[in-house]
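Novice: here are the coordinates; sequence isn't available:
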């Protein structure tokens, strides 16, 4: 019996899904369905292809994750069956978010799920790829595994999900997606979801879907593509006032969670670095595509968990990401189209919550952008910002650029990237690069001069050429940009270019007057000016490295003479300065930054640099050199008194030593006498002994003495003092003779006794 859904489905429990999925939804606190879920789930659970479109933040993630789990569960998918479901996401952050939701609701299923995104080790993914039943991936890394990983097959794929399909195509993945579809089997179910429906999405649907059921397309178009709880406003301001408004907005919303969108990565980094140094009083984060994968994920998680923070981001954060409790979405740069606007403001007012959005538009962008938003049935109100509550940050940015060359370099890159983004936009009714006040914008970024922009110069040259052909003068904006570009050719990144700007403008005005009178083309004017290798070298980007050194090398005093003569070359002179480490560098007119750094390194200074001096400190804490010359008057004053005191001290010491010497000699003499007396007593006792013993051992032994003498340490008895041991003398010659005489009769007596004993034994035997 086929399931026919009722019209009043509201809860997930009303759907014919497994208990494992219901338990996972309940554990993740998903109870009631949203509109897109209630309309798409009954269709997708039947196994039909779905083309879904709904407002951002309406719950499209669950609309395709529940069918993925249920289809594999019904078909009893196991580890040996291989890949069963494939979910493709445009960005890494969105893929991580989808994977987290899948883990939260699929915890009671036995399927294995994997995440394959760029920025991670390919080998680690390759080893586990063949064991996955559900795979969440980005297009580029997935195609890499399909082409290179052995054993990774999609022949049994059951479900294919394309999330944010329009963004996948806009990011340049059209050919990649076509290659992926060629690897996949045709007998599959395809679910395609997007917040906006474009012609490219329709073309993709025709290629990848079979008899799809359109869900939510008409409803989304009639009701409007933005959430109901979203308040939308826009402000018209000049380009050089955008950062002032952004800073003032952040300072007045310190207790809110704000998401700020900009058009390029370099702008995001410049604003983040400068605002961090200015300390607004709220945590600042930044997210863009040039960051490493781990940095992007950590930033995404930090902003998700914070209550009050500001995140500067590019459109990488505009699609599908669910940041909870975002209060404001501030679009500093205009979106490229209405679809991008819808996705940007969709980061707030998600589900049932409310939010606010603010869009900053230039006067040249207001009419075209408002018309594009009206076509999408987006109601946006115009407001004004009080100038009295706006704080200027131009001076602070100038100080930062002057103190830190890296900030200055980031500002130059941010300037060029913004102008390039406007130049490359397709909708020329909104983005008009020739009407940008680029010179004032460069000053607002804290730059001393406007960097040269090649593509802008070409466009202005074409416009000027067409104007001269029609007999009309070039526009004021074109002449302003061209003057700034030519004045920046000399040194567009040095602070001195500001002082030289006035003279270069006068020369440019004179040159324009000549061009009008002689009707000379720009190509001919460029041909008459000789460009040297130094011109080409210092026209490169990032000229702040050698700009100061270059100005010292160039002989500006010869400019007047050079202009009168036919030779218009730059004349160089030897600079009147000494570079650090000149003693160790070769004698040349130009020293590279690398050699200069090597010459001032620790190793070079230790080898060829000046030697250090050792200091010692006196009792008062004053530093002195080890061998310091002293004042003669201080040294020799009072020398007689010192000598007399020294002589008296020496006399006293000599007298004390004489007395000590007499006492020591008397004590030694007494010890010697006592030792001699004891020796005589021992000799007398040895002579009187009659027990056959000889030598000094004839003396009677103590009761506790066993008579053992160590063979290694044959020392005097313990009764002798230490001094007696030290002054021990060998026995005299007379003592030796007496000892020998005492040993002789003892030997004869013992021999006679033995003979008598032997005779008695013989007699007894007879």
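Specialist: That came through fine. Computed from a predicted structure; not experimentally measured. Numbers count the residues shown, from 1 in each chain.
Novice: From here on, just use CA atoms for contacts and neighbour counts.
Specialist: Fine.
Novice: and stretch 343-357, how far apart are its ends?
Specialist: Length of stretch 343-357, first residue to last, Cα to Cα, to the nearest Å: 12 Å.
Novice: Against residue 756, how distant is the residue nearest to residue 336 when sequence neighbours are not counted?
Specialist: Nearest non-adjacent residue to residue 336, counting by Cα to Cα, 6 or more residues apart in numbering: residue 425, 6.8 Å away. Going from residue 425 to residue 756 by Cα to Cα gives 144 Å.
Novice: who has more neighbours, the two?
Specialist: residue 425 (16 against 10; other Cα atoms under 10 Å).
Novice: hang on, that one packs against residue 431?
Specialist: Yes - counting by Cα atoms under 8 Å, residue 431 is a contact partner of residue 425 at 6.6 Å.
Novice: what's the spacing between the residue nearest to residue 336 and residue 317?
Specialist: 20 Å.
Novice: before we move on, what about residue 371?
Specialist: Residue 371 is 25 Å from residue 317, by Cα to Cα.
Novice: Below is an additional structure, to be compared with the one above:
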């Protein structure tokens, strides 16, 4: 065989693309096999210090290095090796200990080793209880997974559902909140989760709580049973029922701080102060004024409290930027607020428990809990927003005197070291008068204060731990005054408790406790009946003043007199039917009534049968008004509908006669026309013929539209060509050009009368055209030489000279 010739100029030949792909595939297979072998040989008990010592891929290492993650924390050291071996994990660690990387690194690595692509569908699902935490997890995933080829998506509420549906089928990793995830599982047809490999629950104890229980159960029903499940939280759930619901298989319980003396970071200083409920806002204002060069996070129990405190303190201008965050805000605003607070050096953020879990706000100096948390776990998550990653932090808990003893027991059971401190009386400032002045001048702020009051009392009332939260012992009148309100708004759910207790008492006991000093039994029964007030009585006596009506009695007029209860907002008791309060009523006139009531009779003395009213109402049977309830029934359209029955819709023919929409034909007339089957077939034939004719008509209309569209397109092209001809140069025959050579160009009139289209020619056509033009010129000159040329212009003279030279 002849030897292979060497390449010219000493250059090596490049391998073909197919060979390059083959080499790359072999190299990847070798890397994957060695990586899998390293994972199998990994011992979880080894004490590693950096990520590079773990058996993880080069893209993940590059992403961690580019994001400045090098050292391993305790939870990462103990959880990642088990997760890489595809074990189920229950991970618990203190707040700020790096739990996010503990599950994101295994997610990327497990999908990488399985060579996951977009055609394989969804590989990993990460659930988060709040939108802000989901956004934070997604941002970390983008940073450390930047060198991977996976597609990742963020699915939370507040965004366009249609846009998410279009992209969802192509995602390999999804970070989501439970509600929106369940919506996609139920409504998005192309979303397939049967090939899911990993399920991650961040803040697992909150997700498995009663608030998300039904949603999470529905999500798990859609997922395959054979999968890897990772649960992470600062306060991990160990309930067997929760673990059974998630189908965990021999989970590894990883609690790095189980033997620690404290459930919170050692760098966190924790204190509490006992302050009466009416003095909480004064103490908070004094604290903010004393710490203007600090970054403070203030937790309250409801969004309406957050908004009221933010709006009132913003008007008071404490000298530091104020922000507020709660679940009622739009998603764009919530994201903007978290970004601004993260980037701020000095600021105060008023927030609900939306910001209590997982969020990483850098350099938070103080965490203030103005309202008592619902349990010790919530306290741990709240104070975890400071003292993160071994930094210093301070936290203060405000407790009402009735909450102190029980709450301290709960915190002691959870290994929370907390000390009591006192407030310096000299630095205490009061804002009660200023709040009252602002609420008096601004009705909107007053309305916010009323809502904040009700939401706080409701938040205390619905708590499960009644040893800590005792709504009966709260000084509600004084608390309303501290908010700037003229009086405590009426609380329905508290006032209803007493009436419920009285209602559920045994009747015999109620009769014994009643007044038995009356004369005859019949008189006593009549008196008791007159004192009974039913729910219908209360309903018809209600004024249109909403739930906050009680405090109106304490308003003062400009002249110092007390505003009457019926004169609030410019109305009186006699003006029930004011603006936009008109109701349809059926008035019973004298001609419609039988014998009426005697005007001198007592209103509560009852009605006898001979005094009953009989009211004739059109469309229903005569209504016998034999009680006060029936008398009030005349004023309610909604109640009268029960007696009227269902209405019927009528249509009118050409002669104006009314008919029901669906009317049965006379049976005899129907049978007279023939057999039912024959009539059915005949009806079908007529309908088919109608359909055929309608189809022909529709096709003709479509053809006509097409013709019109074609004519319009031709007219538009013709106008476009005319416009181009007006602006393009015009070619003129040689003889005409010779006769008009004295002018520099053609006149406008000539160009309009004789338009000549200039077409683009190929280079070969142009050369042939030039040659043809020269030959024509030569022929014309020779023909002209045969006859004497009359010289009139300089061009004629040049033509004559060229002919003579030829």
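Specialist: Looks like it arrived, so ask away. Keep in mind that this is a model prediction, so the values were computed, not measured.
Novice: Got a TM-score for the pair?
Specialist: The TM-score (TM-score structural alignment, normalised by the length of structure 1) is 0.64; 528 aligned residues with a Cα RMSD of 3.7 Å.
Novice: Per the alignment, the residue nearest to residue 336 of structure 1 pairs with which residue of structure 2?
Specialist: When structure 2 is aligned by TM-score structural alignment, residue 425 of structure 1 is paired with residue 463.
Novice: measure residue 71 of structure 2 to residue 57 of structure 2 for me?
Specialist: Taken as Cα to Cα, the span from residue 71 of structure 2 to residue 57 of structure 2 is 17 Å.
Novice: Who has more neighbours out of those two?
Specialist: residue 57 (17 against 13).
Novice: Might one say that the more buried one is in contact with residue 111?
Specialist: No - counting by Cα under 8 Å, residue 57 of structure 2 stays clear of residue 111, with 11.0 Å between them.
Novice: now for residue 110 of structure 1: what does it line up with in structure 2?
Specialist: Under the alignment (TM-score structural alignment), residue 110 of structure 1 maps onto residue 149.
Novice: list the contacts for its match?
Specialist: residue 117 (Cα atoms under 8 Å, 6 or more residues apart in numbering).
Novice: does it count as helix, strand or coil?
Specialist: coil (DSSP: H, G, I helix; E, B strand; the rest coil).
Novice: okay, and stretch 293-308 of structure 1 goes to which residues in structure 2?
Specialist: So stretch 293-308 of structure 1 sits over residues 331-346 in structure 2, by TM-score structural alignment.
Novice: ugh, wrong one, stretch 131-142 of structure 1
Specialist: Taking TM-score structural alignment, stretch 131-142 of structure 1 hits residues 170-181 over in structure 2.
Novice: Now do the same contact list for the closest residue to residue 276 of structure 1 other than its chain neighbours.
Specialist: Leaving aside its sequence neighbours, residue 276 of structure 1 sits nearest to residue 284 (Cα to Cα, 6+ apart; 7.0 Å). By Cα under 8 Å, 6+ apart, the contact set of residue 284 of structure 1 is 272, 276, 309-312.
Novice: try it again with 10 Å
Specialist: 258, 272-273, 275-276, 303, 308-312 (Cα atoms under 10 Å, 6 or more residues apart in numbering).
Novice: Likewise for residue 314 of structure 1?
Specialist: Counted by Cα under 10 Å, 6+ apart, residue 314 of structure 1 has contacts 260-268, 286-289, 331, 333, 344.
Novice: Looking at the residues you listed, which one is closest to residue 65 of structure 1?
Specialist: Set against residue 65 of structure 1, the nearest of those by Cα to Cα is residue 344 (23.6 Å).
Novice: returning to what we had before: return the subset of the contacts of residue 284 of structure 1 lying in helices.
Specialist: Under the assignment DSSP state H, these contribute 272-273, 275-276, 303 to helices.
Novice: What subset of the residues you listed is buried?
Specialist: 272-273, 275, 303 (16 or more other Cα atoms under 10 Å).
Novice: re the thing from before, tell me, what's touching residue 425 and residue 431 of structure 1 both at once?
Specialist: With Cα under 10 Å, 6+ apart as the test, residue 425 of structure 1 and residue 431 both reach residue 336.
Novice: tell me the centre residue of structure 2?
Specialist: residue 158 (2.4 Å; Cα atoms, centre = their mean).
Novice: isn't it right up against residue 330?
Specialist: Yes - assessed by Cα atoms under 10 Å, residue 158 of structure 2 is found in contact with residue 330 at 6.7 Å.
Novice: how about the helices of the stretch 251-400 of structure 2, start to end?
Specialist: 280-290, 303-316, 331-343, 376-383 (DSSP state H, counting those that start in this stretch).
Novice: which of the ones you listed is buried the deepest?
Specialist: Comparing the helices of the stretch 251-400 of structure 2 by mean neighbour count (mean count of other Cα atoms under 10 Å), helix 376-383 ranks first with a mean of 22.
Novice: how about residue 734 of structure 2, what's its partner in structure 1?
Specialist: So residue 734 of structure 2 corresponds to nothing, using TM-score structural alignment.
Novice: related to what we said a few turns ago, hang on, the residue nearest to the centre of structure 2 is in a strand, isn't it?
Specialist: No - assigned with three-state DSSP, residue 158 of structure 2 falls outside any strand and is coil.
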